[in-house]
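Student: Let me see the structure of the following:
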Amino acid sequence: MDESRPDPYDDINEAVERDWKAETTPSERVKSVIRHTYTPTSAADIADGAQTSPKTARKHLTSLAEDGFVTTTAGAHGATLYRRSDESLITERANRLLAEQSAEELAERVTELRAQINEYRETYGVESPEELAVQLGRETLDDTGADTRTDGSVVTEWQTTRRNVAFANAAISIAEATEHITGDRSPSVPADDSR
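Tutor: Model (predicted):
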C-alpha cells in the first residue's frame, strides 16, 4: 500500500469544504455554523468552522445578534462569545410545527400532552420531573424496593413532554399573532399548567 497517498476521506472532506465555500457567502457559512452552536464560542472558532476570517465572522455575528439569532456573553479577558439564541431555536421549532400541523391540531395535542403530564404527577406523587429525579435518587441511595423502582427514563420522558407542550404553545402563539395581524382569529387555547 502506498503510504504517500492521502486517506480518501480527507480528499472527500476537502472537496466538500471547497464546494461549500465556493457555493456560499461568508454570511451564510457563519449563520450555518452558529445555527448549531449552543455554548458560548469565540468568533475565531466560528470563523474557523465557517472558513472565513475572525473579523468577517465577528461582523456577521454582530448582525445576527442584532436580529436576535445570536446571544453574546463576555468571555475571559473581555472577549465576546457567541451562541445561538434560545428565542431563535424556539421560533424555528414552532414554525416547523406549524408547517406540519394547524394551530387547532396543535391545541388538541397540547391537551393530550397536558393529560400525560397530569398522569405523571398522579402516578409518581410529585409535581415535576426534577422532583421525581430527586425521589429516584433517594430510592437508589436507600437501595430499597429494587424490583419496584421507577426507571429513570421516566424523568426524561416527562421533561420531553413538558418541552413539547412549550414548543406547541409557542407555535400556537405565533399562529394566533399572525392571524391577529392579518385580521383573522383562531380559537383560544387553554391556559398552560405544564410545570
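
Student: Going by C-alpha atoms from here, please, whenever you check contacts or count neighbours.
Tutor: Noted.

Student: Could you check how many residues crowd around Ala47?
Tutor: 22 (other CA atoms under 10 Å).

Student: Please generate a structure for the following sequence too, so the two can be compared:
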Amino acid sequence: MSESSRDGVRSWSETDSARERIRSIAETLREPRSVNWISDQAEAAWGTTKEELESLVEQGRIRRVAVGDATRYEPDYTTLLFEEIRALIGDNSREALRDELAAITEEVETWRETYGVETWEELERSLADDDLSSEDLRERRDVIGFWRENEADRQLIKHALSLYSDVESARETMADAADGAAS
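Tutor: The predicted structure is shown next:
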C-alpha cells in the first residue's frame, strides 16, 4: 500500500480513470499541448490519450491546432464558456444568481477598502512593498487569487443573467413543440 493510501489520501491516478484524467487535463489547458505532454501529465498510455483527445475533438470540447509541424490540443473555450453558462442557468434560479453576484461585489468592495486599491492588479503591485511581512504577502497573494476567480465568476454570472430569459423561452418553446408532437 502506498504511503498516501495509508494516510487516507489517494492520488488522482488511483481514483480517476485514465480517460477522466485526460479529459480533466485537456479541458483546462492554458496553452496548446502535445499528446505526449498530456499523456505524461495524465499518467495514461499514449494510445489511450490519443484516442480520448480525438473523441474530445469530435465532441467539440477541444480542438487541434498546428504549432509548426506539430499537432497540439487546446480547449474549445467557446464551447466550455457556453456549457458553464448553461449549467449556471440550469442549476440556479435567477434570484440565486443575483444573490451570488451581490456577494461577489460585496467581497471585492471589502478588499478595495481593506487594501486601498481598485483592482487586483494594483494589489499585486503592492507585493513589492518592502514593509510587508511574509504573512501579509501570503494574505495578499491569496486575496489576489480569490479576486481573479471572483472576476471570472462575476462575468459568467452576468452572462447567465443576460441570457436567462432567452433560455427559459427556448425551453418553453421546446416543451410546447414536444407536447404538440405527442398529441
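
Student: And the TM-score between these chains?
Tutor: Once superposed, chain against chain, the TM-score is 0.60 (TM-score structural alignment, normalised by the length of the second structure); 151 aligned residues with a CA RMSD of 3.8 Å.

Student: quick one: what's aligned to Ser165 of the second structure in the first structure?
Tutor: Using TM-score structural alignment, the partner of Ser165 of the second structure in the first structure is Glu176.

Student: Relative to Ser128 of the first structure, how far out is its match?
Tutor: 29 Å (CA to CA, to the nearest Å).

Student: picking that back up, isn't there a helix covering the match of Ser165 of the second structure?
Tutor: Yes - applying DSSP: H, G, I helix; E, B strand; the rest coil, one finds Glu176 of the first structure inside a helix.

Student: For Asp48 of the first structure, see how far away it is.
Tutor: 41 Å.

Student: Neighbour count for these two, which is higher?
Tutor: Higher neighbour count among Glu176 of the first structure and Asp48: Glu176, with 19 against 15, using other CA under 10 Å.

Student: quick one: that one from Ile34 of the first structure, how far?
Tutor: Distance from Glu176 of the first structure to Ile34 of the first structure, by CA to CA: 29 Å.

Student: can you pull out the helices in the second structure?
Tutor: 3-6, 12-15, 18-26, 35-42, 46-59, 77-91, 94-115, 120-125, 134-182 (DSSP state H).

Student: and those helices, which is most packed in?
Tutor: helix 18-26 (a mean of 20; mean count of other CA atoms under 10 Å).

Student: Output the helices of the second structure as a markdown table; include the columns distance to Asp69 of the second structure.
Tutor: Shown next, in a markdown table, are those (distance: least, CA to CA, whole Å):
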| stretch | distance to Asp69 of the second structure |
| --- | --- |
| helix 3-6 | 41 |
| helix 12-15 | 31 |
| helix 18-26 | 20 |
| helix 35-42 | 14 |
| helix 46-59 | 17 |
| helix 77-91 | 23 |
| helix 94-115 | 44 |
| helix 120-125 | 37 |
| helix 134-182 | 34 |
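
Student: Would you mind saying which of those helices lies nearest Thr71 of the second structure?
Tutor: helix 35-42 (8.3 Å; CA to CA).

Student: What is the closest one packed up against?
Tutor: Counting contacts by 3 or more CA pairs under 8 Å, 6 or more residues apart in numbering; DSSP states H and E, helix 35-42 of the second structure is packed against helix 18-26, helix 46-59.

Student: Could you tell me the angle between the shortest one and helix 35-42?
Tutor: For the pair helix 18-26 of the second structure and helix 35-42, the angle between their directions (axes from the mean of the first three to the mean of the last three CA atoms, to 10 degrees) equals 110 degrees.

Student: How about the longest one?
Tutor: Between the axis of helix 46-59 of the second structure and that of helix 35-42 there is an angle of 100 degrees, by the same axes, to 10 degrees.

Student: Centre of the chain to helix 46-59 of the second structure, how far?
Tutor: 20 Å (CA atoms, centre = their mean, to the nearest Å).

Student: Run through who's touching that helix.
Tutor: Under the contact criterion CA atoms under 8 Å, 6 or more residues apart in numbering, helix 46-59 of the second structure has outside partners 18-19, 22-23, 26, 35-36, 38-39, 62-64, 73.

Student: what do you get for stretch 175-183 of the second structure?
Tutor: By CA under 8 Å, 6+ apart, stretch 175-183 of the second structure touches no other residue.

Student: Could you do stretch 130-137 of the second structure as well?
Tutor: Leu127.

Student: So Ile174 of the first structure versus Thr182 of the first structure, what's the distance?
Tutor: Ile174 of the first structure is 12 Å from Thr182 of the first structure, by CA to CA.

Student: With distance to Ala177 of the second structure added, can I get the helices and strands packed on helix 35-42 of the second structure in a markdown table?
Tutor: Converted to a markdown table, those look like this (distance: least, CA to CA, whole Å):
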| stretch | distance to Ala177 of the second structure |
| --- | --- |
| helix 18-26 | 35 |
| helix 46-59 | 26 |
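
Student: and Ala96 of the second structure, which of the ones you listed is closest to it?
Tutor: Nearest of these (CA to CA): helix 18-26, 27.7 Å.

Student: Show me what that closest one packs onto, helices and strands only.
Tutor: Against helix 18-26 of the second structure (3+ CA pairs under 8 Å, 6+ apart) you get helix 35-42, helix 46-59, strand 70-75.
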